[in-house]
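Visitor: Only the shape, not the letters, is given here:
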């Protein structure tokens, strides 16, 4: 089933204005160009339903460029990191898409947007520590839904710098996360919490040791975001040596079993970073129902990072106890973990 034409036009228009403006001049220009280009809209309609079409299209193009598919367009992407897009950028992009339309259509009809954003761990860490403080410092058993290559499951092995000497984690880690703090509240973080283990769930797990999966993950990072690409490369190198466990399944099918297998002395924490927006209403209802049902006899927390209203990404936690739930806003943060304003 192909995405409706009008919806594709709207997706690219909104993507360019609401997500790219101020973050990627190149993708803003290309998005707005596609939104008014019937030929490119038509081929973008091959995108897998339920996936964000702009991210898929740009990921597919950059995936081919990483293989050396077009030197001129590749130069446009490289230069975007340090200069405004050239006047020829859309013309070159359009010509490439039409020339390689069959390959791009094939990629966007079967690939998923699985951006494994390592920088988000700088926001996740204080949320996990808050959960742990509520659980009287029981070791955490972390279950990530939509884990992709499982890079966020390695959060205990990273180094965190929140400025003014507030550093946590492994100082020798090759993955060094820098996050600036905003607002009047002090950061609610005392330590890297103890862990009892972790596991991921994904309908299509990516393998950090696979060169093809590495290329797809790199292709999903925007051309200007060189720092994100470096973090990804460092995390992939670490993960490839000892890949995190990620189950291939729909989360609602295996979540009861995975929660039930957590060590009895652990506090179960389900992590969802920009994934529940891909659940339909029935799946979302079932997901929360599983957490309520599983909370009889053991405490369960769900840490959520969701799209915000443009002022930042809300970082929330929902605590489930004996079938009841309580939600709390812990922070507003940058979607890639560049800054955080603690409210919890």
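Guide: On my side now, so go ahead. The structure displayed is predicted, hence computed values, not measured ones. Residues are numbered from 1 along each chain as shown.
Visitor: can we go C-alpha only for contacts and neighbour counts from here?
Guide: Will do.
Visitor: And the longest helix along the chain, what's buried?
Guide: Longest helix in the chain, counting residues (DSSP state H): helix 226-241. Within helix 226-241, the residues that count as buried by 16 or more other C-alpha atoms under 10 Å are 228-229, 231-239.
Visitor: closest to residue 88 among those?
Guide: For the buried residues of helix 226-241, the residue nearest residue 88 by C-alpha to C-alpha is residue 229; the value is 25.1 Å.
Visitor: re the thing from before, the longest helix of the chain: what's the following helix or strand?
Guide: As assigned by DSSP states H and E, the chain's next helix or strand after helix 226-241 is strand 246-248.
Visitor: What distance do you get for residue 73 to residue 280?
Guide: 37 Å (C-alpha to C-alpha, to the nearest Å).
Visitor: Ok, residue 23 next?
Guide: Residue 23 is 29 Å from residue 280, by C-alpha to C-alpha.
Visitor: of the two, who's got more company?
Guide: A direct count of neighbours by other C-alpha atoms under 10 Å for residue 23 and residue 280 places residue 23 higher, at 14 against 11.
Visitor: residues contacting the nearest residue to residue 232 once chain neighbours are set aside?
Guide: Of all residues not flanking residue 232 in the chain, residue 118 sits nearest, at 6.5 Å (C-alpha to C-alpha, 6 or more residues apart in numbering). Residues counted as contacts of residue 118 (C-alpha atoms under 8 Å, 6 or more residues apart in numbering) are 151-152, 228, 231-232, 235, 336.
Visitor: Use this one as the comparison:
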């Protein structure tokens, strides 16, 4: 029997979740794959999926929809069957309720899975922050940062988080909130300044979320795997930082927004454009437009007004082969026209192999 790409995507995501210490979500993906093979509700919801379900993270769109339902209706049977601290879960019980939920909410689920997951994985900042500092090393001036695909813009406050690794630590002054990020670190100690050089921050997303909106907060939490309670706790603390700063990304197409921002960028600052697990989602024409914009403005960069492009992405998105679940941090700089692979990093920032010097 020929296995469909949707079926394969569900099984592949189950393998990745198992490798990333998410046994419940792995079991849920396998249950959805079995349901799809039987021609059940998952097959109905994903019938005629127009593009590549692995690149689209279709499995995570489905699990996110279910997690949202559990979070929003915390007294429901579904919520009680979902992972909770101090309770054991049963995939047989959870899937029976999940299947019923997918059937009851089929129209809503079909709409919600049209949008890509919005994770704002806060621990990715353990790689983004030293990556941004690597771009700033040697530049004696302020930094303006531009984030693409920012969702609620949580990681744009990466300099407000506290970091503790095997090789380095960082504590912001003043200590803004309770976001504590730990990671296993191998390789050299990265350059990290005593004070944050970030002067101005801006971000965009096609569907930006507002940290002060309860429904938007639930949407973000829904894309975190429910058995990983530490990630959920960090996300909630980061949401509080964004809410305190009343920060909401601009609603815009990434390519158009970036072109406009770089046309107007300051002449006395290092401008760093960055994104994390974003580049797989825009259509090819948008990715090409972003690349062309960066190259064009990079060619016009000067020592007084340099430009950098910091990317935290799966290996294939940056032209590398994917052998393991780890992703890479890649830095391009102008006017030096230098490209560096800074790190191999866990998708959720749990471990970092630092390569860039």
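Guide: Great, that's in hand. As the structure is a computational prediction, the values presented were derived from the model and not from experiment.
Visitor: if we can go back for a sec, got TSV for the buried residues of helix 226-241 of structure 1, with distance to residue 321 of structure 1 too?
Guide: Supplementary listing: the buried residues of helix 226-241 of structure 1 in TSV, determined by distance: C-alpha to C-alpha, whole Å:
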residue	distance to residue 321 of structure 1
228	37
229	39
231	37
232	36
233	39
234	38
235	35
236	36
237	39
238	36
239	34
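Visitor: nearest to residue 313 of structure 1, of those?
Guide: For those, the nearest to residue 313 of structure 1 is residue 228 (17.5 Å; C-alpha to C-alpha).
Visitor: residue in structure 2 matching the closest one?
Guide: Under the alignment (TM-score structural alignment), residue 228 of structure 1 pairs with residue 231 in structure 2.
Visitor: is it true that its match touches residue 223?
Guide: No: look at residue 231 of structure 2 against residue 223 with C-alpha atoms under 8 Å: they stay out of range, at 10.6 Å.
Visitor: Show me the common contact partners of those two, please.
Guide: If you check residue 231 of structure 2 and residue 223 against C-alpha under 8 Å, 6+ apart, no residue is contacted by both.
Visitor: Give me the aligned partner of residue 200 of structure 1 over in structure 2.
Guide: In structure 2, residue 200 of structure 1 lands on residue 203 (TM-score structural alignment).
Visitor: In a helix, its match, correct?
Guide: No: counting by DSSP: H, G, I helix; E, B strand; the rest coil, residue 203 of structure 2 falls outside a helix, being strand.
Visitor: need the helices for structure 2, in chain order.
Guide: According to DSSP H, the helices that structure 2 contains are 5-19, 23-37, 41-46, 58-72, 77-81, 91-104, 106-112, 125-136, 214-222, 229-244, 254-263, 284-299.
Visitor: May I see those helices arranged in CSV, with distance to residue 146 of structure 2 as well?
Guide: As requested, those are exported to CSV (distance: least, C-alpha to C-alpha, whole Å):
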stretch, distance to residue 146 of structure 2
helix 5-19, 30
helix 23-37, 32
helix 41-46, 34
helix 58-72, 26
helix 77-81, 37
helix 91-104, 37
helix 106-112, 27
helix 125-136, 11
helix 214-222, 21
helix 229-244, 16
helix 254-263, 8
helix 284-299, 12
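Visitor: on that earlier part again, shouldn't the match of residue 200 of structure 1 be in contact with residue 148?
Guide: Yes: if you go by C-alpha under 8 Å, residue 203 of structure 2 and residue 148 touch, sitting 6.0 Å apart.
Visitor: From residue 97 of structure 2, how far off is the equivalent of residue 75 of structure 1 over in structure 2?
Guide: Aligned by TM-score structural alignment, residue 75 of structure 1 pairs with residue 80 of structure 2. According to C-alpha to C-alpha, residue 80 of structure 2 stands 10 Å off from residue 97 of structure 2.
Visitor: So if I had to pick from those two, which one is more boxed in?
Guide: residue 97 (19 against 15).
Visitor: aligned partner of that one in structure 1?
Guide: So residue 97 of structure 2 corresponds to residue 92, using TM-score structural alignment.
Visitor: What about the closest residue to its match other than its chain neighbours, how many residues nearby?
Guide: Sequence neighbours aside, residue 73 is the residue nearest to residue 92 of structure 1 in space, at 6.1 Å (criterion: C-alpha to C-alpha, 6+ apart). By other C-alpha under 10 Å, the residues close to residue 73 of structure 1 number 23.
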